[in-house]
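Novice: Build me a model from this:
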Amino acid sequence: MAQTRPTPLKAAGLMVIAGACFALVNTALQSATMLHGAFAPTVTFWQYLIALLFYIPWIWRNRSAVLSTRQILSHVLRVALAVGGVQLWTLGLAHVPIWQAIALILLSPFFVTIGAGLFLREEVSLHRWGAVVVGIIGGMVILAPWSDRFQLAALLPVAAAAFWAASSVVTKQLTRRDNTETVTIYLLLLLSPANALLTVSTGFALPQTTLWLVIGAGLLTALAQHTLVRAYTLADAAFLQPFDHLKLVFNVGLGALVFGFMPDGNMWLGTMLILVASIYLLNREARARPTSPAQNA
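Specialist: Got it, this is the predicted structure:
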């Protein structure tokens, strides 16, 4: 008797592995910047350049896809937004605890919903707007701007989430005319030159104590992205979302173990609001488009 392939189980495992890799990346980035004093733009440049080297064989095999676009300006805009996201994210990790940064980055899907409604003219139902409001309230609970402990640097992960969401909105528009290979290759090829422009002011030299941290972050970034994309090709986003949220657990655990960062009660309450709203939002979209393939934002 033929056995069914455990594809969903494999996809879930890949998503968990990707989350663990991203948690290790964040820990390495925070160690390099917060503990060893490396400049965030410099760390970001080397991280993504090393990740790019991982993808060179794949880029070469799919090089013909580069010539198939007529949306060059949109590709440049998408990369500019993505660069803003990664730069703000690394800068945020240099100043705020991992648990706070990773909880706030979960706001990204809500910014995507806002952008899709305002700029792509997608229909956003009252239920989806309600989920956005609940998610933003969750973010405010985590930030606690009314508290004496609030610092402006805590807004950096929120800004990173907004930039990544804007990049995702442009990606949605690009994929209406370009295939996945074209969109991915332009991001990979333009990301490092754009990061390099921002690194000129801080210099490209890294403290010797951070070399292996940054190399490890670059390799793990490539592995995490590859694993993440593979997971989304095997299962729907609605199925994978709960496993994706496990990255919060990994980041909180590593933050406590390596840096002694212990989340407060606001983090758990705010994160619960964000997770409930995001799961509801994703399920509404899955019911609205039951046959559409999962996309990696």
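Novice: CA only for contacts and neighbour counts going forward, please
Specialist: OK.
Novice: list the contacts for Glu122?
Specialist: Counting by Cα atoms under 8 Å, 6 or more residues apart in numbering, Glu122 makes contact with Ala116.
Novice: quick one: which helix or strand includes the spatially most central residue of the chain?
Specialist: Nearest residue to the geometric centre of the chain (Cα atoms, centre = their mean): Trp164, 6.8 Å. Using DSSP states H and E, Trp164 falls within helix 155-174.
Novice: The next helix or strand after that helix: which residues count as buried?
Specialist: Later in the chain than helix 155-174, the nearest helix or strand by DSSP H and E is helix 180-199. By neighbour count on 16 or more other Cα atoms under 10 Å, the buried set for helix 180-199 is 181-183, 185-192, 194-196, 198-199.
Novice: State the pair within those residues that is farthest apart.
Specialist: Maximum pairwise distance among the buried residues of helix 180-199 (Cα to Cα): 27.7 Å, between Glu181 and Thr199.
Novice: So which residues make contact with the strand or helix carrying Gly216?
Specialist: Gly216 is part of helix 211-234, with elements assigned from DSSP H and E. Residues outside helix 211-234 that contact it (Cα under 8 Å, 6+ apart): 7-8, 10-12, 14-15, 17-19, 21-22, 24-26, 28-29, 31-32, 43, 46-52, 54-55, 240, 294-296.
Novice: OK, contacts around Ala23?
Specialist: Counting by Cα under 8 Å, 6+ apart, Ala23 has contacts 247, 250-251, 254.
Novice: Over to Ala161?
Specialist: Here Ala161 is in contact with 85, 104-108, 111 (criterion: Cα under 8 Å, 6+ apart).
Novice: for Gln47, same thing?
Specialist: Taking Cα under 8 Å, 6+ apart, one finds 214-215, 217-219, 221 in contact with Gln47.
Novice: I'd like to know how many residues surround the nearest residue to it once chain neighbours are set aside.
Specialist: Of all residues not flanking Gln47 in the chain, Gly218 sits nearest, at 4.1 Å (Cα to Cα, 6 or more residues apart in numbering). Using other Cα atoms under 10 Å, Gly218 is surrounded by 27 other residues.
Novice: do the same with the one 3 residues further on
Specialist: When counting by other Cα under 10 Å, one arrives at 24 neighbours for Thr221.
Novice: quick one: it from Ala161, how far?
Specialist: 18 Å (Cα to Cα, to the nearest Å).
Novice: To compare against the first, here's the next sequence to fold:
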Amino acid sequence: MPDHSSVPPIVQRVDNAPRGILMMLVAVFLFSILNVLVKVTAEDYPLTQVTFFRNAFALLPVWATVMAQGGFGSIRTARPMGHLWRSCVGLTSMTLMFWSFHLLPLADAVALNFAAPLFLTALSVPLLSEQVGVHRWSAVAVGFVGVLIIVRPSPDMLNLGAIVALGAALAQSFAMIAIRQLSTSETANSIVFYFTLTTTLLSALTLPFAWRTPDLWGFALLVATGLVGGTAQLFMTRAYTLAPAAVIAPFNYASIVWAALFGWTLWYEVPDLHVVAGAAVVVASGCYILHRETLKHRAVVSGAAGED
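Specialist: Coordinates of the predicted model:
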């Protein structure tokens, strides 16, 4: 799944929106493959072991990219504790998300994860001191209604799968905030590298307590989670360097299409109507927030910022 550590470095660039969108679509497809791999491997191996392989083998493409784009100089940092905090909340989000794949149909878990930008908007007020106007608060409220449609208010609304998926979305929003804070002084390669390295070390601590020796096929699948996940992260990072976030981010919602398709073809999971309707509401609210962010950015650039 995606951890959203793809923050572009603060450098001059020439935008190429079509290429950026293509990169994002490739990243979304690869992350969707990753979700399938995690759901498959979690049926046979401890979740913490799957998480370790996801991070450890992601180091290979991430390290290769760092060496090709500036080497050690590009990952020099003066904020190790910031990277540690970002890694802890990111690892929490990743673990909960992987667990939700095991507990829920794939499309349901992915749809509930779309609540992350809604949590982020709410948390940006106390944690980032950002001003959130009536438009964005209204979008958050509508998005919350969409989440309720997905989980269906009822005596069994708070089932374990829904709680875990929403917990993953909440942790992901904290990770996004940590990335925003780090991106004021850190490069994208630095944030991705230290996240991958730290989560590998942290997840390795659990291996003595939960380990199942994989057979050759199982080992191949576990390694694939890391290689696919790391490559997807790099494509997403590249996408955000080629075009503005407001152009790129909405294409992340294509993941619900892939989740529904893979869930149907591999596990015969057909999304219920309420999941489709709720996901549509959440996606619409998220797109509206992105729209308002675009207007706000243009207003700031023109020196006439208005209410958001």
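Novice: Can you give me the TM-score here?
Specialist: Here the TM-score for the pair of chains, by TM-score structural alignment, normalised by the length of structure 1, is 0.89; 285 aligned residues with a Cα RMSD of 2.2 Å.
Novice: any idea which of the buried residues of helix 180-199 of structure 1 is closest to Ile279 of structure 1?
Specialist: Looking across the buried residues of helix 180-199 of structure 1 and measuring by Cα to Cα, the closest to Ile279 of structure 1 is Val183, at 26.9 Å.
Novice: Just confirm that closest one contacts His75, I think it does.
Specialist: Yes - judged on Cα atoms under 8 Å, Val183 of structure 1 makes contact with His75 at a distance of 7.4 Å.
Novice: Can you work out which residues contact both of those two?
Specialist: With Cα under 8 Å, 6+ apart as the test, Val183 of structure 1 and His75 both reach Leu174.
Novice: rewinding a little: dump the contacts of Ala161 of structure 1 into JSON lines; add secondary structure as well.
Specialist: Putting these into JSON lines (DSSP: H, G, I helix; E, B strand; the rest coil) gives the following:
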{"residue": "Gly85", "secondary structure": "helix"}
{"residue": "Leu104", "secondary structure": "helix"}
{"residue": "Ile105", "secondary structure": "helix"}
{"residue": "Leu106", "secondary structure": "coil"}
{"residue": "Leu107", "secondary structure": "coil"}
{"residue": "Ser108", "secondary structure": "helix"}
{"residue": "Phe111", "secondary structure": "helix"}
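Novice: mapping the residues you listed onto structure 2, which are still in contact?
Specialist: Checked against structure 2 using both residues aligned by TM-score structural alignment, their matches' Cα atoms under 8 Å, the contacts of Ala161 of structure 1 keep these contacts: 85, 104-108, 111.
Novice: returning to that earlier point: out of the contacts of Ala23 of structure 1, which is nearest to Ser147 of structure 1?
Specialist: Closest to Ser147 of structure 1, out of all of the contacts of Ala23 of structure 1 and judged by Cα to Cα, is Asn251, at 23.7 Å.
Novice: give me the element the counterpart of the closest one in structure 2 is part of.
Specialist: By TM-score structural alignment, Asn251 of structure 1 lines up with Ala259 in structure 2. If you go by DSSP H and E, Ala259 of structure 2 is part of helix 255-267.
Novice: so how many other residues sit close to the aligned residue in structure 1 for Gly133 of structure 2?
Specialist: Applying TM-score structural alignment, one finds that Gly133 of structure 2 aligns to Ser125 in structure 1. Neighbour count for Ser125 of structure 1, taken as other Cα under 10 Å: 10.
Novice: what's near enough to touch Ser125 of structure 1?
Specialist: Contacts of Ser125 of structure 1 (Cα under 8 Å, 6+ apart): none.
Novice: ok, it to Glu181 of structure 1 distance?
Specialist: 32 Å.
Novice: same thing with Leu118 of structure 1?
Specialist: In terms of Cα to Cα, Leu118 of structure 1 sits 27 Å off from Glu181 of structure 1.
Novice: okay, the angle between the longest helix along structure 2 and helix 255-267?
Specialist: Counting by DSSP state H, the longest helix found in structure 2 is helix 273-302. Interaxial angle, helix 273-302 of structure 2 versus helix 255-267 (axes from the mean of the first three to the mean of the last three Cα atoms, to 10 degrees): 150 degrees.
Novice: what packs against helix 273-302 of structure 2?
Specialist: Secondary-structure packing of helix 273-302 of structure 2 (3 or more Cα pairs under 8 Å, 6 or more residues apart in numbering; DSSP states H and E): helix 106-113, helix 134-151, helix 245-248.
Novice: before we move on, the earlier item: which ones among the contacts of helix 211-234 of structure 1 are found in strands?
Specialist: Residues of these located in strands (DSSP state E): none.
Novice: ChimeraX command to pick out the buried ones of the residues you listed?
Specialist: In ChimeraX syntax, the buried subset of the contacts of helix 211-234 of structure 1 is picked out as below (16+ other Cα under 10 Å):
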select :11,12,14,15,17,18,19,21,22,24,25,26,28,29,31,32,43,46,47,48,49,50,51,52,54,55,240,294
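Novice: just to revisit the earlier point, can you check which part of structure 2 the helix holding Trp164 of structure 1 sits on?
Specialist: Under TM-score structural alignment, the match for helix 155-174 of structure 1 is residues 163-182.
Novice: just how off-centre is the matching stretch within its chain?
Specialist: Centroid displacement of stretch 163-182 of structure 2 relative to its chain, using Cα atoms, centre = their mean, to the nearest Å, is 8 Å.
Novice: Can you give me the buried ones in the longest helix of structure 2?
Specialist: 275-276, 278-296.
Novice: chain center to stretch 78-91 of structure 1, what's the gap?
Specialist: Using Cα atoms, centre = their mean, the offset of stretch 78-91 of structure 1 from its chain centre is 10 Å.
Novice: Find me the equivalent region of that stretch in structure 2.
Specialist: So stretch 78-91 of structure 1 sits over residues 86-99 in structure 2, by TM-score structural alignment.
Novice: For the matching stretch, give me the average deviation versus structure 1.
Specialist: On superposition with structure 1, the mean distance recorded for stretch 86-99 of structure 2 (mean Cα distance after the TM-score superposition for structure 1) is 0.7 Å.
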